[in-house]
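Engineer: here is my input, please return the structure:
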Amino acid sequence: MSTEIKAPTFPESVADGSVATWHKQVGEAVTRDEPLVDIETDKVVLEVVAPADGVLKEILKQEGDTVLSDEPVALFEEGAAASASAPASSDDAAEAEPAPKASADLKISPAARKMAEEKGIDPQTLTGTGKGGLITKEDVAKADAPAAKPAPAAAPAPAAEVDVPAGERVEKRVPMTRLRKRIAERLLDASQGTAMLTTFNEVNMKPMMDMRKQYKDLFEKTHNGTRLGFMGLFVKAACEALKRFPAVNASIDGDDIVYHGYQDVGVAVSTDKGLVVPILRDADTMSLAKIEDKVRDYGLRARDGKLGIEEMTGGTFTITNGGVFGSLLSTPILNPPQTAILGMHKIQERPMAVNGQVEILPMMYLALSYDHRLIDGKDAVQFLVTIKDLIEDPARILLEV
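Structural biologist: Now for the predicted structure:
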């Protein structure tokens, strides 16, 4: 008896998805909870697994097809054995492929043709291993030049190949994923639909680094292996600053301003498929250890594509850290409908004037991008100065002063 394999139930904010990758083919045996297909939405890639041991009987939605919430994508037969008509292996397929034509249809790269002429090798005798039977430099290098045949005199290359540089000029065209398209749409909306400005400041990281050095071992031991990082302290500092400047924590809804009485802080995480922003709900009530543990968990699951849509929905403020990739300074872009985003950057030692003396200090540039329609320059600057003051004197975070 066949069972329908359905797409996951999408939340109201997600209209549809598309089939990204089929991990199994028709007639192939699968085990319970083994991944069958990835469904890509605007926000996340969802994995559909086998409900039991059996065989994938029929694929109803091919890769690239659009699917709706709970729509059937395949038929599954529980307990059945693998069909003998399963797709042939790659080795069998390779043996079934016809040999490349050796006449006018000969395909050879310019670099391979030049090498063949220098070695005295007839390209007609070669078998191409490149795409579509293309003869590459490696194919020529593997062939032995005839001993009795002298190398031909140098002849001018064909006119069509004169301007082509040596080596293969490979191009690859792939469709943009739904996630990447959605990211592009949101970034374009943010740049065109907001009055975005960025203000900068710099913060002395030495007090925080000294505190981390002093307590990191005790912190890790006390909190069951949770490491003390900088992100947790920045989240705590941001929550305190958001309480003092409610407009930075607000959003615009049509002609209304929505002031949020809570701090849901998004932490930007980079993955192979694009940037995602999981949310720390009620971050102001979370302990430092809880924040660090949650950020680490989000990072690991984001890279494995295991984040749920609900974990990336909402948020009143965002923090992004380009410093982990070496960025010294940047202008982060807003994450609508939020009206502000804080950008952290690389910690760089620089000579600084302190009480009339030059000291080498670990400094970090901070950037706050904000929507000028709602947030005045004065509030934005003072918000960023508050972050700076709290980071340079971490005790103030605990004392809320």
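Engineer: contacts, neighbours, all on C-alpha from now
Structural biologist: Fine.
Engineer: ok, longest strand in this structure?
Structural biologist: In the chain, assigned by DSSP state E, the strand with the most residues is strand 357-371.
Engineer: can you give me the helices in the chain?
Structural biologist: Secondary structure of the chain (DSSP state H): helices located at 90-96, 110-119, 137-142, 178-193, 206-222, 230-244, 288-303, 377-392, 395-399.
Engineer: also this sequence, please, to line up against the first:
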Amino acid sequence: MPIEILMPALSPTMTQGHLVKWLKKEGDHVRPGDVIAEIETDKAIMEVESVDEGILAKIIVEAPTQNVKVNQIIALLLEEGEEQANIIDFTTKAVSPTIPSVIDTTNTDTKIVRSHEVDDVLPPQIYASPLAKKVAALEGIDLKSLKGSGPHGRIIQADVLEAKTNLSSSPSKELLQPKSQPLSQMRRVISQRLTESKQTVPHFYLDVDCNLRNLLALKDQINSSIKPVEGQPHHKISINDIIIKCAAMALKAFPEVNASFGGDVITYNTTVDVAVAVSLEEGLITPIIKNADQKSLSSLSNEVKELARKARSGSLRADEFQGGSFTVTNLGMFGIKNFHAIINLPQSAILATGAAEERVIATKGQIDIAHIMSVSLSCDHRIVDGVLAARFLCKFKEFVENPALMLT
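Structural biologist: Here you go, the predicted structure:
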């Protein structure tokens, strides 16, 4: 009996994924542990390994295909010696509910044409002759904007040439047309989760200003003592690295904030795992610094940079971005003074830091100039009340303004 290969759930929030690429082709021998495909989840592109051995007899869902539901059949394996005919029933069962239909609107009697019965299908619901595709590519014409005049609404060369003529006679029309693209899997899940957070979590916000005089002095002192090692990257401590460490130490001091909400229970985490927001072209991901309160600044700094590199290259492992008990996000590098971030469910809070800027301040009746950074704490009022949040933020400010206290 054929072995079904299903779309796996590669993260706790994944309900569907983007089948990016098959790394094995029909007829290939597959062994347990062989990487057979690449799938884009809500967080990253990840490799899928086979758990069975056999011949890849049939690929049900071609690549690339978006929005493939978890546990949907995507391919079939046959064991050695098993007849190819055994896959026919499975193929019919797998294709029917999942492959989209194309509606032929070229006549009044609406006819459903299964996409696996038509050559050259361009997802979603677009198909064209090879010559039409070639001409469209050469002329820069978007096939999605055309209506086919061929059999079953298929786009043919004449349709592309007609579109070219129309564009030539009215060049400004194309410029005025809005362009759109489907949401990536990551952007789709970001939309769902942040909407859920903002609509279901009672957010409240606290703001505080921190004097960075001592923090900047510590940073400069550490960086001046770092010696380059041949063959190794020369990483320097950043303000953000120290901010992450200060947040971790404040969480250690106030474990009630190091918690998550789970319906009828509040879970108090036993480790301080700080998630750090990293911006990608297709969205946002939050790799995690585990046991951040126990790491030295240099170790923490190196880990932050390595995780950011892996995030941007799409090579993060699932355990490197799933979970976390608190999040730090920073827009200071763009000159943003302050902002209020949305809580990363199911965490209790998120810390947003802005740019450090020179301000005139008064200290004991004396006018002075100092580098001041504005910080905002977004809290889930179901877990953290106002007094607890204020005490936590004061402890964080204390560490920022006196970083030597973190060593005690």
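Engineer: sorry, back to before: ok, and which of the helices of the first structure has the densest surroundings?
Structural biologist: Neighbour counts (mean count of other CA atoms under 10 Å) averaged over each of those peak at helix 230-244, with a mean of 21.
Engineer: give me the mean deviation of it from the second structure.
Structural biologist: Per the superposition on the second structure, helix 230-244 of the first structure and its aligned residues are separated by 1.8 Å on average (mean CA distance after the TM-score superposition for the first structure).
Engineer: which part of the second structure matches that helix?
Structural biologist: Alignment of helix 230-244 of the first structure against the second structure: residues 239-253, by TM-score structural alignment.
Engineer: format the helices of the first structure as JSON lines; extra columns: distance to Gln263 of the first structure.
Structural biologist: What follows is those, written out as JSON lines (distance: least, CA to CA, whole Å):
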{"stretch": "helix 90-96", "distance to Gln263 of the first structure": "53"}
{"stretch": "helix 110-119", "distance to Gln263 of the first structure": "60"}
{"stretch": "helix 137-142", "distance to Gln263 of the first structure": "59"}
{"stretch": "helix 178-193", "distance to Gln263 of the first structure": "21"}
{"stretch": "helix 206-222", "distance to Gln263 of the first structure": "23"}
{"stretch": "helix 230-244", "distance to Gln263 of the first structure": "6"}
{"stretch": "helix 288-303", "distance to Gln263 of the first structure": "13"}
{"stretch": "helix 377-392", "distance to Gln263 of the first structure": "15"}
{"stretch": "helix 395-399", "distance to Gln263 of the first structure": "15"}
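Engineer: which stretch among those comes nearest Ile309 of the first structure?
Structural biologist: Closest to Ile309 of the first structure of those is helix 288-303 (CA to CA; 11.2 Å).
Engineer: now the closest one: how far from the chain's centre is it?
Structural biologist: Distance of helix 288-303 of the first structure from the chain centroid (CA atoms, centre = their mean, to the nearest Å) equals 16 Å.
Engineer: list the contacts of it.
Structural biologist: Contact with helix 288-303 of the first structure is made by 223, 226-229, 231-233, 235-236, 267, 269-272, 276, 278, 280, 283, 307, as judged by CA atoms under 8 Å, 6 or more residues apart in numbering.
Engineer: so which of these belong to strands?
Structural biologist: Going by DSSP E, the strands hold 267, 269-271, 276, 280 from the contacts of helix 288-303 of the first structure.
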